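Trainee: Give me a 3D structure for the following:
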Amino acid sequence: MFLIDRDAQIVHAVNAFGQLTSGHVRALFFKGLSDTPADRRLRILTDRKYLARLERPNPGGNKGGRGQFIYQLGPMGWKLCRGDSRYWPYRAVNPHTLSIASAYVAIKSLEEGGRFEVTRYATEPKNWRTIGGVELRPDLYVEVVDHQRQQSYAWWVEVDMGTERKAQIKEKLERYYHAWEHSADSGFETWPLVVFLVPDVERQDELQRLIRQGTEDAQALFEVRLSNEFPPAGLSM
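Mentor: Sure thing, here's the model as predicted:
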């Protein structure tokens, strides 16, 4: 069945991130409009099996009304994006996946003033890179141009849920540093800044301590920010 351009963009975005909330879809494709047009298109795409939806439990309990719907690929959307491979939907809401999407939506919000433009983004596994013999698996890769300053920014975003142990974080930091040492072979004109997005100040302090334990050169490769403070105003990283 033929899809209008925006519907196809919605389906491909859901494919890229795995899951999106209705709020993500509104922010990315229906900015400045009421909820009605987005809800109508999401309902149509769901009825036509391009999308399937899960309901996020309402934190207020049954008294608070229904929770927000989460959208993922339906059978038709899977076929559109992934061909004839076996349909394998999520069985539950994935908070990490949704947090990655929220980070991207926050970056896209920079475009509202016209000064910034997101020129490229990639999610797993398309953003994975092997550099210097080590594999990097960030959650999100984004390139942004600041038209006013005529400057480009590139980020590898790591959405930290506070569940990885210190040894895992240290290994991840070492991989990025090793890749940076071999950056001449990477093809990057601007080496991406690795931004860890963390849920609270305690976790932010913990990751910053781990970064300071590395070599002085390595420390400049990383930034640790609270999820609700990203991206920073003016991109002054």
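Trainee: From here on, just use CA atoms for contacts and neighbour counts.
Mentor: Will do.
Trainee: ok, and the closest non-adjacent residue to the residue nearest to the spatial centre of the chain?
Mentor: In the chain, the C-alpha nearest the mean C-alpha coordinate belongs to residue 100, at 3.2 Å (C-alpha atoms, centre = their mean). Of all residues beyond its chain neighbours, the one nearest residue 100 is residue 159 (6.3 Å), with distances taken as C-alpha to C-alpha, 6 or more residues apart in numbering.
Trainee: same for the helix or strand residue 40 falls within, what does it pack against?
Mentor: For residue 40, the host element (DSSP states H and E) is helix 35-47. For helix 35-47, the helices and strands in contact under the criterion 3 or more C-alpha pairs under 8 Å, 6 or more residues apart in numbering; DSSP states H and E are helix 22-29, strand 51-55.
Trainee: how far is it from where the chain is centred?
Mentor: 23 Å (C-alpha atoms, centre = their mean, to the nearest Å).
Trainee: could you pull out the strands for the chain?
Mentor: In the chain, the segments counted as strands under DSSP state E are 20-21, 51-55, 69-73, 116-123, 129-131, 134-136, 140-146, 151-159, 193-198, 222-226.
Trainee: one more to line up against the first:
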Amino acid sequence: MTARLSLARVERLAASLSARDRSIILDLARTRILAGSQMTRLHFHDLAQKSRERMRRNVLSRLISIGFVATLERQIGGVRSGSSGHIYTLDSGGQRALPFILASGKQEQPERARKPWTPGQAFLLHSLDVSELYVRLVELERAGAFTLPQFLTEPASWFPNGLGGILKPDAYTLLQFNGVEDAWAIEVDRATESIPTLRRKLLAYVDFAHAGGEGPDGITPRVLVTVPHSGRLAAVQRLIGDLPEPAGHLFRSALFADAARLLALVLRE
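Mentor: This next block holds a predicted model:
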């Protein structure tokens, strides 16, 4: 259906979207993929508990029917997870609608619309972890922990390293509280890379700091490395301790489950 949508039709459909529809499209543009349960927490949390899943299914079904949203072939949790295990992404119609939705927004439109494709399992799980971190930060923002003016995922999260190359963090975020700002480059480690490979990646940030490089908001960000379990955390902490300065100030590491709360705590230090 999306291949037959004229640009005029896309513009008319974009104009008819509700505020919630537009927020869904923008969050999919930001994160690339969201699981059904993540979508519910982001956009249907304000409804009665018994209504959230039903409303989410109805809204997403409508956005799928007009060619703005698609589901990937894989599900999280298998068939028994039902629609909460669906993984959503922008369809080509939704990508083409972004310039109309972004008239007053902050995100950049894609260079061209692409048909959705289902990535490999490892890439998919890693991307869902990045999306989960975003969801947790939004939930903390709702609770008054900070404001979240910026959260970018790759490739929008990438920035020059000051030495002619590019740093490619999994995500970049800017947090604000009581006039204080913290900028973070985030590496979501799933313990699939060797420690020497991770060391090379972190050394690139040390070189960036030495060069006086700046991130997307004109700030030299610190780097948060999230890890899946305590064994990996101990290994990463040892690695950071062996890196040259300013590694001690530049890096923080945390279990993935604690990462969002750690960012909130550091902002108040």
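Trainee: re earlier: number of residues surrounding the residue nearest to residue 100 of structure 1?
Mentor: By other C-alpha atoms under 10 Å, 23 other residues sit near residue 159 of structure 1.
Trainee: hang on, it packs against residue 99?
Mentor: Yes - when contacts are counted by C-alpha atoms under 8 Å, residue 159 of structure 1 is listed as touching residue 99 (7.0 Å).
Trainee: ok, the alignment partner in structure 1 of residue 251 of structure 2 - contacts?
Mentor: Under the alignment (TM-score structural alignment), residue 251 of structure 2 pairs with residue 222 in structure 1. Residues near residue 222 of structure 1 by C-alpha atoms under 8 Å, 6 or more residues apart in numbering: 193-196, 211.
Trainee: now with 7 Å?
Mentor: With contact set as C-alpha atoms under 7 Å, 6 or more residues apart in numbering, residue 222 of structure 1 has these partners: 193-195.
Trainee: Residue 30 of structure 2 now?
Mentor: Listed by C-alpha under 7 Å, 6+ apart, the contact set of residue 30 of structure 2 reads 152-153.
Trainee: And it, what's its match in structure 1?
Mentor: Superposed on structure 1 with TM-score structural alignment, residue 30 of structure 2 falls opposite residue 16.
Trainee: Same question for residue 201 of structure 2.
Mentor: Using TM-score structural alignment, the equivalent of residue 201 of structure 2 in structure 1 is residue 172.
Trainee: thought the residue nearest to the centre of structure 1 was touching residue 160?
Mentor: No - using C-alpha atoms under 7 Å, residue 100 of structure 1 is not in contact with residue 160; the gap is 9.6 Å.
Trainee: Can you tell me the number of residues neighbouring residue 72 of structure 2?
Mentor: Counted with other C-alpha under 10 Å, the burial measure for residue 72 of structure 2 works out to 15 neighbours.
Trainee: That one against residue 118, yeah?
Mentor: Yes - contact between residue 72 of structure 2 and residue 118 holds when scored by C-alpha under 7 Å: they sit 5.5 Å apart.
Trainee: can you pull the contacts of residue 201 of structure 2?
Mentor: With C-alpha under 7 Å, 6+ apart, residue 201 of structure 2 has no contacts at all.
Trainee: quick one: it from residue 130 of structure 2, how far?
Mentor: Applying C-alpha to C-alpha, to the nearest Å, one obtains 18 Å for the distance of residue 201 of structure 2 from residue 130 of structure 2.
Trainee: Also residue 265 of structure 2?
Mentor: As judged by C-alpha to C-alpha, residue 265 of structure 2 and residue 130 of structure 2 stand 20 Å apart.
Trainee: what does residue 42 of structure 1 align to in structure 2?
Mentor: In structure 2, the residue matched to residue 42 of structure 1 (TM-score structural alignment) is residue 60.
Trainee: Please name the nearest non-neighbouring residue to its match.
Mentor: Nearest in space to residue 60 of structure 2, with sequence neighbours left out and distances taken as C-alpha to C-alpha, 6+ apart, is residue 69 at 7.3 Å.
Trainee: what do you get for residue 139 of structure 1?
Mentor: Excluding the flanking residues, the one nearest residue 139 of structure 1 by C-alpha to C-alpha, 6+ apart is residue 158, at 5.3 Å.
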